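>>> Sequence and predicted structure, then a few things I'm wondering about:
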Amino acid sequence: MRCSTEVEFFPVILSDDPRPVADGIDPAAVRIAYAAHLSDGDMVVGYAQLLTYSSLKSVCTDSTATGVLGGEFFYRAYPVVSHEIDPNGWVSLGQNCFVWRSNDLALYVPARSV
């Protein structure tokens, strides 16, 4: 039986910033996905965007290497409500609040885990 490729895995290393995950959020429930893939009821708790330096060197040396992202938690969680993507690729977390590019990576807790 073949493995499914429907789920894409993004490894992430969080910064050494002392801020923990927002109050009431289980760190084990945090996932990472493109902002375009968020859905109503998800809770955004941080972001991931930059390849770590070591990871970048590895990817430059071997194009098949997996890039590891750096990320950071927010002080509070932000619920996704009325999730929309406008024609220019901006994603809204709340009604008429376009704050993410569709290909930006968000740290979030899926609605089913909240």
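On my side now, so go ahead. Numbering: from 1, shown residues only.

>>> For the rest of this, base every contact and every neighbour count on C-alpha atoms.
OK.

>>> any chance you could map the helices in this structure?
Remark: helices assigned in the chain by DSSP state H are 53-61.

>>> what angle sits between the longest strand along it and helix 53-61?
For the chain, the strand reaching the highest residue count under DSSP state E is reported as strand 69-79. Orientation check (axes from the mean of the first three to the mean of the last three CA atoms, to 10 degrees): strand 69-79 against helix 53-61 gives 120 degrees.

>>> Against that first model, consider the following:
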Amino acid sequence: MRCSTLVEFFPVILSDDPRPIVESADPAAVRIAFAAHLSDGDLVVGAAETPTWASVEAGIENPTSTQVLDGEFYHRAYLVDGHDIDCDGWVSLAKNAYVWRSNELVLHVPARSA
């Protein structure tokens, strides 16, 4: 049987803010994913949406360069309960609460790790 080795890699620089990620959450459990890939039970702990200035400059010189994003942890975690994507590409955490575009990157602790 052949296994796929395709892995999406998103380089992110996290702020040096001393706040804890989420009370009682293991920092090693934090993952990065597109908002569209969240699942019920995941804990959203932050976002990785803004390119670093160096990444923007590199992209101007070479459009194929890897984009590096700035990540930021939220003050509190948000539980995904009722994950849905509407016809315009907005993703919800809970029923009718559309908070992200489906292609935005979020920092989260998967339900199986929470």
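In hand now; what should we look at? Predicted model only: the values in this text are computed from it and were never measured.

>>> returning to what we had before: can you pull the buried residues of the longest strand of structure 1?
L69, G70, G71, E72, F73, R76, A77, Y78, P79 (16 or more other CA atoms under 10 Å).

>>> And it against structure 2, how far off on average?
Comparison of strand 69-79 of structure 1 with structure 2 after fitting gives an average deviation of 0.8 Å (mean CA distance after the TM-score superposition for structure 1).

>>> Need the contact partners of that strand.
10-15, 17, 19-23, 40-52, 55, 93-94, 107 (CA atoms under 8 Å, 6 or more residues apart in numbering).

>>> Buried ones from those, can you make that a PyMOL selection?
To isolate the buried members of the contacts of strand 69-79 of structure 1 in PyMOL, using 16+ other CA under 10 Å:
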select buried, resi 12+21+22+41+42+43+44+45+46+47+48+51+52+55+93+94+107
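
>>> Please flag which of the contacts of strand 69-79 of structure 1 sit within strands.
12-14, 43-51, 93-94, 107.

>>> ok, I13 of structure 2 to E72 of structure 2 distance?
Applying CA to CA, to the nearest Å, the value for I13 of structure 2 to E72 of structure 2 is 9 Å.

>>> that older thread, which one of the buried residues of strand 69-79 of structure 1 is nearest D62 of structure 1?
The nearest member of the buried residues of strand 69-79 of structure 1 to D62 of structure 1, counting by CA to CA, is L69 at 16.5 Å.

>>> Surely F10 of structure 1 touches V68?
Yes - counting by CA atoms under 8 Å, F10 of structure 1 does reach V68; the two are 7.3 Å apart.

>>> what do we get in structure 1 for R76 of structure 2?
Mapped onto structure 1 by TM-score structural alignment, R76 of structure 2 lines up with R76.

>>> Tell me how many other residues surround Q95 of structure 1.
11 (other CA atoms under 10 Å).

>>> for R112 of structure 1, same thing?
Residues within reach of R112 of structure 1, counting by other CA under 10 Å, total 8.

>>> mind listing what it touches?
By CA under 8 Å, 6+ apart, the neighbours of R112 of structure 1 are D42.

>>> Kindly report the same for A65 of structure 1.
Shown in contact with A65 of structure 1 (CA under 8 Å, 6+ apart): S58, V59.
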